[in-house]
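# Structure of the sequence below:
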Amino acid sequence: MCQAPDWSVGDRYLRENVPELAPLVDRYSPCPLKPKSKESYFTILLTGIIAQQLPPDVSQQLMQRLEGLTGNPITPQAVLAASAEDLLSIGLVKQKVDYLRSFAEAVINGSVTMDKFDDMTDSQITKQLMQIRGLGQWTIEMFLLLALCRTDVVPSADFIFKKELQKMLNLSEIPKRGKINTLTETWRPWRSLAVWYIWQKANDSEKK
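Alright, predicted model coming up:
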């Protein structure tokens, strides 16, 4: 597990350089995010594949059934040892069964080197994971930000973030990826931290 960033350094940077974010830093700091262990990477990404286009309670139930089938923690070897029929029997659709097995194979054959992620750049990790069927941009960005705690990730595929950014900057429309990169340039190298604060504001707004 890599060392957690010193988020307080990012807090000072955002307060001094991004006026629109300063009130959010004051309200929601400190950021509690810490990197997850290497041993959990496979399960986290596996969960991302299963959870796509499903309500949270359904994906959680499927993960529990998968753990019952393969054991906990779930390993690539255990996923491949389970037959396709067994995986289908717990409620997974065939496409996701194929995705899970392909991901497990990629880890075992070394196409995905999760044991080296801590020493790889964001772009190197993204390049590896984008080759895996079922792992899309949103899942990979969430993994970089929430599991690896990389400090400069902008989840341009995340609707909640994009909607809040539109509100905060009084934009006429929800910004697209290229525009988001331009708008958040002054947040570097602490864009992940800024995103986390924006998410907290969105959560508060949802509760009202």
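# rest of the way, CA atoms for contacts and neighbours
Noted.
# Identify the residues contacting the residue most central in space within the chain.
In the chain, the centroid-proximal residue (Cα atoms, centre = their mean) is Met142; its distance is 1.3 Å. For Met142, the contacting residues are Pro155, by Cα atoms under 8 Å, 6 or more residues apart in numbering.
# try 10 Å
Met142 sits next to Ile44, Leu45, Gly48, Leu148, Cys149, Val153, Val154, Pro155, Ala157, Asp158 when contact means Cα atoms under 10 Å, 6 or more residues apart in numbering.
# How about Arg27?
Residues near Arg27 by Cα under 10 Å, 6+ apart: Tyr197, Gln200, Lys201.
# And it, which helix or strand is it part of?
Using DSSP states H and E, the element containing Arg27 is helix 22-28.
# structure for this one too, so we can compare:
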Amino acid sequence: MSDPYETLRETDIGPLIEEYGEIELSVADDLFERMVISVVNQLISTEAARTIRGQLFDEFAITPDAMLAADDVSLRSVGLSPQKIEYIKSIARWSKTENITADSFSEMDDEAVIEELTTIRGVGEWTAKMTLMFGLGREDVFPVEDLAVRRGMEQYFGDETRAEMRSRAAQWTPYRSYATLYIWNQYVRENSSVEDIVVE
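Okay, here's the model as predicted:
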């Protein structure tokens, strides 16, 4: 099996690898917790998401049973919107019904995982790709839906459209997830108010 860093050093991501070193991609210890993090992060500023996550994790055990048992008033008190509460409980019900772990997807390719995950209320393409990358450690995911990815590519490469970004990302196959981590890191460095998503 080829080495992702050696492979990507031969592409236009190479300078970022030299700058940041080897950034690891791994399977999450708890897939449900990782999905909850992604739901919290949906469509709000990074600073707001960080605050809500901190309060949520301080006040509750992040398990399907605990989320289903929690009343909506308590969940709203940590900053979750009614819609996100509904989404988290939907994922919790799905996790319990299907007895889901990271191993549940071991025989499924990325597209099949996305198809399965997006049947859950509140899980769209972006959340599914975050789960692939940060939950399952899949190596060849390119989340062009992510605003920070697009802004990073605009700043670093000058790409303006999603089509241009997808075309450029093709050269990073089969390690587009790793390339994405470097784009995020570069964007974070250029925009210091943005949290480094890599370490979540």
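# Do you know the score for how well these two fit?
Here the TM-score for the pair of chains, by TM-score structural alignment, normalised by the length of structure 2, is 0.79; 192 aligned residues with a Cα RMSD of 2.7 Å.
# Please list which of the contacts of Met142 of structure 1 are preserved in structure 2.
Mapping the contacts of Met142 of structure 1 onto structure 2 (both residues aligned by TM-score structural alignment, their matches' Cα atoms under 10 Å) leaves Ile44, Leu45, Gly48, Leu148, Cys149, Val153, Val154, Pro155, Asp158 still in contact.
# hmm, back to that, what is the equivalent residue in structure 2 for the residue nearest to the centre of structure 1?
In structure 2, Met142 of structure 1 lines up with Met130, judged by TM-score structural alignment.
# ok, now Asp26 of structure 1?
Aligned counterpart of Asp26 of structure 1 in structure 2: Glu18 (TM-score structural alignment).
# do you know how far the residue sitting furthest away from the middle of structure 1 is from Ala104 of structure 1?
Most distant from the centre of structure 1: Glu85, at 29.4 Å, with distances by Cα atoms, centre = their mean. To Ala104 of structure 1, Glu85 of structure 1 is 17 Å away according to Cα to Cα, to the nearest Å.
# And Thr151 of structure 1, by the same measure?
Separation of Thr151 of structure 1 from Ala104 of structure 1 (Cα to Cα): 28 Å.
# Also Lys179 of structure 1?
35 Å.
# neighbour count winner among those two?
Neighbours per residue (other Cα atoms under 10 Å) separate Lys179 of structure 1 from Ala104, with Ala104 holding more: 21 against 11.
# From Gln52 of structure 1, how far off is that one?
To Gln52 of structure 1, Ala104 of structure 1 is 17 Å away according to Cα to Cα.
# ditto for Ala22 of structure 1
33 Å.
# what residues does stretch 31-38 of structure 1 touch?
So stretch 31-38 of structure 1 is contacted by 1-8, 10-11, 25, 44, 114-118, 143-150, 193-194, 196-197 (Cα under 10 Å, 6+ apart).
# Show me these that map onto helices.
With helices taken from DSSP state H, the overlap with the contacts of stretch 31-38 of structure 1 comprises Trp7, Ser8, Gly10, Asp11, Val25, Ile44, Leu193, Ala194, Trp196, Tyr197.
# Now the buried members of those.
Among those, those scoring as buried are Trp7, Gly10, Asp11, Val25, Leu193, Ala194, Trp196, Tyr197 (criterion: 16 or more other Cα atoms under 10 Å).
# Quick check: the gap between the residue mapped onto the last one from structure 2 and Ile114 of structure 2.
It refers to Tyr197 of structure 1. Matched by TM-score structural alignment, Tyr197 of structure 1 corresponds to Tyr182 in structure 2. Tyr182 of structure 2 is 23 Å from Ile114 of structure 2, where distance means Cα to Cα.
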